[in-house]
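Asker: Turn this into a model:
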Amino acid sequence: MVSSSFKAGFVSIVGKPNVGKSSLMNKLMGESLSIISAKAQTTRHRIMGILNGEDFQIVYSDTPGILEPKYSLHEAMMNYVKVSLEDADAILLVVSLEDTYEQELFERFQRINTPVFLVINKIDLAKGTQVEDKVAYWKNAIANIRDVVTVSAKTGANVSELLPRLLAFMPQHPPYFPQDEYTDRTERFFASEIIREKIFLNYEQEIPYSTEVVINAFKEEETIIRISATIYVERNSQKGILIGKGGSSLKKVGMEARQDMEAFFAKKIFLETHVKVADNWRKEKFKLRQFGYLE
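Answerer: Okay, the predicted model is just below:
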């Protein structure tokens, strides 16, 4: 039975692309839920991580990086950010050590009523008084922020300071999800994200941004999971690059993805991948709906 003093709430993790939001989410959860790469715009969906304690449940939302939309996929991504902010009981606004205030991206946080905690990430790269200087800079730039926390999502430094601060703002409420769950996403989703992460790590330029991964089959047996995936690209030329000479590039992606899946699912994985072309899928709403970005 849940006590009357139980706290439960939603925390939105937002920021520009490539500020380390996904790394922070994974550190807060103690689980690798969000894919990570050095490239910007890796996260495309809203991914919830459900952190359960004896007397609390915090639902973290890792969201796509805030940007000015250039096509329909970007618009769908920014809608995930909008919904996450509307749901939130508290907001973690993540910036990198080198970031500066940009009015068109950060102005909304001057007006928002939800408590905003500014998280300055990548302090492991700081020199001299850079951290102290940045704390003063951001307190002056965004008058509405409740507090500033400096962290390194890479090393985990100071990340533990966030939980007690957030719990102070969580309302008394029964848990929103069963207390043995740690995410709202399915196993199929994580299989597709693991493959997509390997594409981001193995290819340059437009290839990672032009690909979408769809899991066609996910059959779990006693000792093995059999997964069939299709990787969609926007043009035939990208298909050739993705596959590589004699299939070598695609084979490498499949091997790395399988290894991570076996660690994630704690089972042997049989993975087969296919590559198909979906012309300009990022700009066409019916294809985005087909891939699950739109209702």
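
Asker: CA atoms for contacts and neighbours, from now on please.
Answerer: OK.

Asker: Please state the offset of the strand or helix carrying Leu166 from the chain centre?
Answerer: Element membership for Leu166, per DSSP states H and E: helix 162-167. Chain-centre distance of helix 162-167: 20 Å, with Cα atoms, centre = their mean, to the nearest Å.

Asker: Give the buried residues for it.
Answerer: Leu162, Leu166, Leu167 (16 or more other Cα atoms under 10 Å).

Asker: Which stretches in this structure count as helices?
Answerer: Per DSSP state H, the chain carries helices over the ranges 21-29, 72-87, 103-106, 108-111, 130-141, 162-167, 187-202, 207-210, 236-243, 248-265, 285-290.

Asker: Second chain to compare with the first, below:
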Amino acid sequence: MNEKNNITKTAMLTVCGRPNVGKSSLTNALVGEKIAIVSNKPQTTRNRIYGVVNRGDTQFILLDTPGLHKARSRLGDYMVKVVRESLASVEAALLLVEPIPHVGEPEKILLQRIREEKLPCVLCINKIDTVERKDDLLAVIAAYSEVYPDFDAIIPISARTGDGLEELLAQMQRYAVEGPQLFPDGMTTDQPDQQVCAEIIREKMLLCLDKEIPHGTAVEVTRFTEREDSGIIDLDVTIYCEKASHKGIIIGKHGDMLKRISTLARQDIEKFMGTKVYLETWVKVKENWRDNVNFIRSQGYNEQ
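Answerer: The predicted structure follows:
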């Protein structure tokens, strides 16, 4: 981060791709701190998260969208809609894919949308640290070039190791347009602090719990206060789940699972907030919340 930024340009870019290709990891790597939650389970990112990167005279705003998937609930419908809308108001799209020499249906759909919007598109082949032979990468590049010959650039990267990110930033710079700084210095996301805290807790549930349970949860921050004398943050959180049996699993034997989730979350929240955090968590059952429009709205999933 520069001492003083003299921002004269901005570039708004959407990071898109199928679930679990590393969109949030890329956003976090470029921003340099954890703002988007990362998990190896699909459908982790529910909301549109802006990452803000100031570099030289340019402010990059990254839209990290939910992966494209078939909607199976009202929340699912909302997530698919956010992806579509996030392609409508940006300078360029970064299509993130895995190093597999086959273009899947989700990628074809996204490329079709990008073509309709007449958006410049950069193909980012992520996870190159897992590729053993460079020839394998050439096969991936060939497969995508055949389906979509109009990429502005094709850049192999690893969000995990940082490989290729300088080249990607240099390419992103080409989409910068003259304009004022949109977000203040030091701000790395437009999500309110408490939303980031709620997302971190959800990430830890995805990490600790099996299969479908985390996707049937919502996290609500009911108290977020900073103590005047010490700057310590008191954080009260309610985790909603869809079944009583899930509640038992989330709490765990003698409360062990909830304790584990809370401890891991608190450590990351303290890093993000830069101060000590006292975290209290409760678990409540709210059946079929994913199809309850009012509840979904109350959780902030209400963009038109």
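
Asker: How alike are these chains, TM-score-wise?
Answerer: Their TM-score after superposition, calculated using TM-score structural alignment, normalised by the length of the first structure, is reported as 0.95; 294 aligned residues with a Cα RMSD of 1.7 Å.

Asker: still on that earlier bit, of all the buried residues of helix 162-167 of the first structure, which comes closest to Gly30 of the first structure?
Answerer: Taking Cα to Cα as the measure, Leu162 is the one of the buried residues of helix 162-167 of the first structure closest to Gly30 of the first structure, at 13.7 Å.

Asker: Show me what the closest one lines up with in the second structure.
Answerer: Residue mapping for Leu162 of the first structure onto the second structure gives Leu168, with TM-score structural alignment as the criterion.

Asker: And Leu24 of the first structure, what's its match in the second structure?
Answerer: Under TM-score structural alignment, Leu24 of the first structure pairs with Leu26 in the second structure.

Asker: For Leu96 of the second structure, see how far away its match is.
Answerer: Using Cα to Cα, to the nearest Å, Leu26 of the second structure is found at 9 Å from Leu96 of the second structure.

Asker: Could you do Arg72 of the second structure as well?
Answerer: The separation that Arg72 of the second structure has from Leu96 of the second structure, given Cα to Cα, amounts to 24 Å.

Asker: Looking at those two, which is more packed in?
Answerer: Using other Cα atoms under 10 Å, the more surrounded residue of Arg72 of the second structure and Leu96 is Leu96, with 25 against 10.

Asker: so what corresponds to that one in the first structure?
Answerer: In the first structure, Leu96 of the second structure lands on Val94 (TM-score structural alignment).

Asker: what lines up against Ala36 of the second structure once you look at the first structure?
Answerer: By TM-score structural alignment, Ala36 of the second structure lines up with Ser34.

Asker: Kindly report the same for Gln195 of the second structure.
Answerer: Checking TM-score structural alignment: Gln195 of the second structure goes with Phe189.

Asker: ditto for Leu63 of the second structure
Answerer: By TM-score structural alignment, Leu63 of the second structure lines up with Ser61.

Asker: so its match touches Gly49, yeah?
Answerer: Yes. The criterion here is Cα atoms under 8 Å, and Ser61 of the first structure meets it with Gly49 at 6.4 Å.

Asker: any idea how far Ala40 of the first structure is from the nearest residue to the match of Gln195 of the second structure once chain neighbours are set aside?
Answerer: Once flanking residues are discounted, Phe189 of the first structure sits nearest to Ile215: 7.8 Å by Cα to Cα, 6 or more residues apart in numbering. With distances taken as Cα to Cα, Ile215 of the first structure is found 24 Å from Ala40 of the first structure.

Asker: Good, wrapping up.
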